[in-house]
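# here are the coordinates; sequence isn't available:
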């Protein structure tokens, strides 16, 4: 039997069920989940938002294989107010360091979020600096290199304070509370992700 679970991963949790060092928070601390599920894709420990858990290996291949590109959208809180030149740079692709090599990212979708989104407070809160404004961006990518969004924003001069994945294709985080999860049907997952059964 296949299981499909949408999870709102909180800040500070590993996208896996086993800690790497004693005391680390993992997905196991958010369950219980069916024992055979695993994360399809991942979010860094300091990133938040939509994470899909399943035991459907076909889903894993279709969603993660670069030949089957999918848009992933993030709300990104950055230091400063990005200008149009910075947004254009993100849209056209930037050069980042990845695996000790220079990598040119694929074109992305980037825009300022206005009005600013209403999101739950992070625990712990982001650092506050009275003399530096903060802005939320919406950034959509069709690839997922390690810490790519953070590297891209830093490259154009706007360090990331907070990062929340809000959708994968048409599969949305919606109003799912931080740390909460819900089961989905196969039809729902495959339809929203535009996958072949």
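Everything's here; your move. Being a predicted model, the structure only gives us computed values, none of them experimental.

# hey, let's count contacts and neighbours off CA atoms from now on
Noted.

# centroid residue for the protein?
residue 165 (3.4 Å; CA atoms, centre = their mean).

# so that residue versus residue 119, what's the distance?
12 Å (CA to CA, to the nearest Å).

# now residue 38
Going from residue 38 to residue 119 by CA to CA gives 26 Å.

# between those two, who's got more neighbours?
Shown here are residue 38 and residue 119; by other CA atoms under 10 Å, residue 38 has more neighbours (22 against 11).

# got the buried residues for the helix or strand hosting residue 59?
Secondary structure assignment for residue 59, by DSSP states H and E: helix 57-64. Residues of helix 57-64 classed as buried: 59-60, 62-63 (neighbour count, 16 or more other CA atoms under 10 Å).

# could you dump those to JSON lines with distance to residue 106?
Converted to JSON lines, the buried residues of helix 57-64 look like this (distance: CA to CA, whole Å):
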{"residue": "59", "distance to residue 106": "23"}
{"residue": "60", "distance to residue 106": "22"}
{"residue": "62", "distance to residue 106": "19"}
{"residue": "63", "distance to residue 106": "17"}
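
# what about residue 144, distance to residue 84?
Between residue 144 and residue 84 the computed distance is 24 Å (CA to CA).

# more neighbours: these two, which one.
residue 144 (17 against 12).

# residue 72 versus that one, what's the distance?
Relative to residue 72, residue 144 is positioned 8 Å away (CA to CA).

# now do the buried residues in stretch 31-45.
33, 37-40, 42-43, 45.

# comparison target, given below:
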């Protein structure tokens, strides 16, 4: 029997369970949140400064399927500035970003400005507030996942990302989970 977990990866954690690297010994890892099975793997990754929904499984087939371009992932990004309709249109159509030393055009995706601030747990590290200029929240739904793609995309249209939270993978949503929560689910709960 394979085991599956839904977690809210907190800001400041690496999307791995441990590291033998001396440079990373003081970092925080997923294994600090829960005693995952030895053969568990994170499905996709969130960088250290990103947070939100992360799936963990012991099933390589599930991991491969979710990492394929068949499953959408939705992110909420707090961006620096009041994002324009023009910038949103560019994001929707695809923008040029750097990936592995080469230029890459992102695939068309769903992007819209959130009208209200999403209800998310407070982040452990303070984010600058509106006293330093306006900010806005956008929803970006992708079916690809290049390294730091959402951050690179918002930057490419002139709005750097201040906070990034993955809120959905397929039909699985973050809902009211708190930062650091881990929920073990059965295989039939994984609707993508």
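Everything's here; your move. Predicted, not measured: the structure shown is a model, and the values here were computed from it.

# what's the angle between the one helix or strand the residue nearest to the centre of the first structure maps to and helix 57-64?
Residue 165 of the first structure is part of strand 160-168 when elements are defined by DSSP H and E. Between the axes of strand 160-168 of the first structure and helix 57-64, defined by axes from the mean of the first three to the mean of the last three CA atoms, to 10 degrees, the angle is 130 degrees.

# what helices and strands are in contact with strand 160-168 of the first structure?
Packing partners of strand 160-168 of the first structure (3 or more CA pairs under 8 Å, 6 or more residues apart in numbering; DSSP states H and E): strand 48-54, strand 72-79, helix 148-155.

# what's the first one aligned against in the second structure?
Looking back up the chat, that one is strand 48-54 of the first structure. Using TM-score structural alignment, the residues of the second structure aligned to strand 48-54 of the first structure are 51-57.

# list the contacts of that stretch.
2-11, 40-46, 63, 164-169, 173-174, 179 (CA atoms under 8 Å, 6 or more residues apart in numbering).

# mean per-residue distance, it to the first structure?
Aligned to the first structure and superposed, stretch 51-57 of the second structure gives a mean residue distance of 0.4 Å (mean CA distance after the TM-score superposition for the first structure).

# and that stretch, how far out from the chain's middle?
Relative to its parent chain, stretch 51-57 of the second structure has a centroid offset of 8 Å by CA atoms, centre = their mean, to the nearest Å.

# also stretch 45-63 of the first structure?
Distance, stretch centre to chain centre, for stretch 45-63 of the first structure: 10 Å (CA atoms, centre = their mean).

# kindly report the same for stretch 51-65 of the first structure.
Worked out by CA atoms, centre = their mean, stretch 51-65 of the first structure lies 15 Å from the chain centre.

# same thing with stretch 162-170 of the second structure?
4 Å.

# which parts of it are buried?
For stretch 162-170 of the second structure, burial by neighbour count (16+ other CA under 10 Å) applies to 162-169.

# dump these to CSV, plus distance to residue 16 of the second structure.
Formatted as CSV, these follow (distance: CA to CA, whole Å):
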residue, distance to residue 16 of the second structure
162, 23
163, 20
164, 18
165, 17
166, 17
167, 19
168, 20
169, 18
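
# with adjacent residues omitted, what lies nearest to the equivalent of residue 33 of the second structure over in the first structure?
Under the alignment (TM-score structural alignment), residue 33 of the second structure pairs with residue 30 of the first structure. Nearest-residue entry for residue 30 of the first structure: residue 179, 6.4 Å, with adjacent residues in sequence omitted and distances by CA to CA, 6 or more residues apart in numbering.

# Provide the secondary structure category for the one you found.
coil (DSSP: H, G, I helix; E, B strand; the rest coil).

# so it touches residue 12, yeah?
No. Counting by CA atoms under 8 Å, residue 179 of the first structure stays clear of residue 12, with 11.1 Å between them.

# check contacts around the residue nearest to residue 169 of the second structure when sequence neighbours are not counted.
Sequence neighbours aside, residue 73 is the residue nearest to residue 169 of the second structure in space, at 4.5 Å (criterion: CA to CA, 6+ apart). By CA under 8 Å, 6+ apart, the contact list for residue 73 of the second structure reads 141-143, 166-170.

# please redo it, this time with the cut-off set to 10 Å
Residues in contact with residue 73 of the second structure (CA atoms under 10 Å, 6 or more residues apart in numbering) are 53, 66-67, 140-145, 166-173.
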